[in-house]
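Student: Okay, here's the prediction I keep looking at, along with the sequence it came from:
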Amino acid sequence: MDLVLSDPTVTVDFLLDRLRSTFEGVKASISTIYNFLTKVCKFSLKRLSKWAMRRDSPELKQQRLEWALENKVKIDLEKNCVFIDEAGFNISMGWEYGLSKVGEKAVLKVPVTRGLNSSFLGAISPKGCIDLKVRLQAELIISTHF
């Protein structure tokens, strides 16, 4: 478990080799190691999130704390903070899995094979929506000011 926790890119082959080199005569297969990792240790295979190494360093955490303490008077969520977020979608997006009878394909009829990409960008404050922009694939920007 410590090897996986210290390096999430470690392979099952590597773990099996390490086990065999540490304990002579161990008879285990790759599937045995994989089943142990998933069923006993509760690990699962996921897409990696790459973070800068210094992100969680004690020095950087201390700098963040000092900044927050220095600026806590200036930061008033109800007076001078705006939250901005973006979301994107495509008309072709949808479920990748579906149900069908055994032996038959699961088919979903859709209006087009490729849809336009759209992005929404919004700015809100505790007093309400400040601005909302919609960007379509053709770079057309629709803006609504509140």
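Tutor: Great, that's in hand.
Student: rest of the way, CA atoms for contacts and neighbours
Tutor: Fine.
Student: ok so Ser143 is a strand residue?
Tutor: Yes: applying DSSP: H, G, I helix; E, B strand; the rest coil, one finds Ser143 inside a strand.
Student: take the one below as the second:
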Amino acid sequence: MNHSLCPWISNLTDCCLVICKLHIAARAFNPEILIANCFPLMITISYHISRTVFETLHCSNMEQDRLVGRGNLHRRGGGGGAPRQRGGLQRSVGRRQRTIISNEVRAIIVDHMVNRGFTMAEAARLVQPNLQRSTVSSIIRTFHQENRINRRQPGGGRPRVLTDQQELAVEEMVRARNDIRLSEIKQAIENSNDTFANVPSISLPTMSRLLKKHQVSMKQIYLVPFERNNVRVKQLRSEYIQRVMELDAAVNHHTYIFVDEAGFNLAKTTCRGRNLIGQRATIQVPGQRGGNISMCAAISEDGVVGCTPVLGSYNTEHLIVVFFK
């Protein structure tokens, strides 16, 4: 029998006596006896019910905690013990971390052991609190076998293929020629006898990672006519600016009219689209491209002065007809 029911058993005699009194009072129609015995009975029953529920829940929680601590409580997806994580059991929370000993402490330990004749335990206690004897043994063993006191520098893996200066030289190649290919950069590095003399070969993925490291990305080529920035065109721009400044400084007010033309085709569409993977992105276009249309427009400080589209391209004759008609 559950021990939580003991309060009921210990008060069973009192409850029976109260019930008998109530039965007698009811038969004798004595209200005073009914009131005097009914309320204490209700209070007693409520108290024992609350106490029983509390003790039952408390014992159940204690039993569950005990089973979890022992690893006997079965969970969904596996047995008891520590909760599982991705890749295996949970690592121990109280695992001691690796102690990093500085080079100065290592030198003191070697001096105590080699020159002063201290034992490993004595050297560990004198140099640093909570220093393990195995750590002192490892330091002394490294000193005797490798004649080294300082910590080994972290490393591992393959060494760098290019130095910082060589990486900057590769970046300058891309800056000088934006349309250069990775294969061309690879060939230039392998054929170089001065800057890249110590690099016999280099792979294309290495070149790609190097350019990404220096924030060099692949992008669309923007076509710039080479005549745009030659010496003659720059001189003409300078003369134009000087002329505009002279007109602005003049007494008479001048109105500037800016004229430009642009050509387009009605069959021109976007070059990119979207569709499901494995299916082409298609649109309906005319079978014949048709002729080009040129639009010439003029604007001033007051807004658009005029615009005239023509079929074909604009030339001097067309401009004279548009602006002097």
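Tutor: Alright, I've got the coordinates. All of these numbers come straight from a predicted model, not from anything done at the bench.
Student: Overlay them and tell me the TM-score.
Tutor: Remark: TM-score between the superposed chains equals 0.66 [TM-score structural alignment, normalised by the length of the first structure]; 139 aligned residues with a C-alpha RMSD of 3.9 Å.
Student: Grab the nearest non-local neighbour of Tyr34 of the first structure.
Tutor: Val12 (6.6 Å; C-alpha to C-alpha, 6 or more residues apart in numbering).
Student: which one in the second structure is aligned with that neighbour?
Tutor: Taking TM-score structural alignment, the alignment pairs Val12 of the first structure with Leu182 from the second structure.
Student: Could you pull up the residues touching whatever residue of the first structure lines up with Glu261 of the second structure?
Tutor: For Glu261 of the second structure, the aligned position in the first structure is Glu86, judged by TM-score structural alignment. With C-alpha atoms under 8 Å, 6 or more residues apart in numbering as the criterion, the residues that contact Glu86 of the first structure are 119-122.
Student: can you give me the helices in the first structure?
Tutor: For the first structure, the helices defined by DSSP state H occupy 2-6, 12-22, 30-35, 58-71.
Student: ok, the most centrally placed residue in the first structure to Pro58 of the first structure distance?
Tutor: Computing the C-alpha centroid of the first structure and ranking residues by C-alpha atoms, centre = their mean puts Ser49 first, at 6.9 Å. Remark: distance between Ser49 of the first structure and Pro58 of the first structure (C-alpha to C-alpha, to the nearest Å) = 20 Å.
Student: and what of Ala87 of the first structure?
Tutor: 33 Å.
Student: Tell me the residue in the first structure aligned with Asp302 of the second structure.
Tutor: Aligned partner of Asp302 of the second structure by TM-score structural alignment: Lys127.
Student: residues in contact with Phe89 of the first structure?
Tutor: Shown in contact with Phe89 of the first structure (C-alpha under 8 Å, 6+ apart): 117-119.
Student: PyMOL command for the buried members of the residues you listed?
Tutor: For the buried members of the contacts of Phe89 of the first structure, the matching PyMOL selection, counting by 16 or more other C-alpha atoms under 10 Å, is:
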select buried, resi 117+118+119
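Student: Strands - which of the contacts of Phe89 of the first structure land there?
Tutor: 117-119 (DSSP state E).
Student: related to what we said a few turns ago, need the contacts of Phe89 of the first structure in a markdown table with distance to Phe23 of the first structure, can you?
Tutor: Formatted as a markdown table, the contacts of Phe89 of the first structure follow (distance: C-alpha to C-alpha, whole Å):
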| residue | distance to Phe23 of the first structure |
| --- | --- |
| Asn117 | 55 |
| Ser118 | 56 |
| Ser119 | 55 |
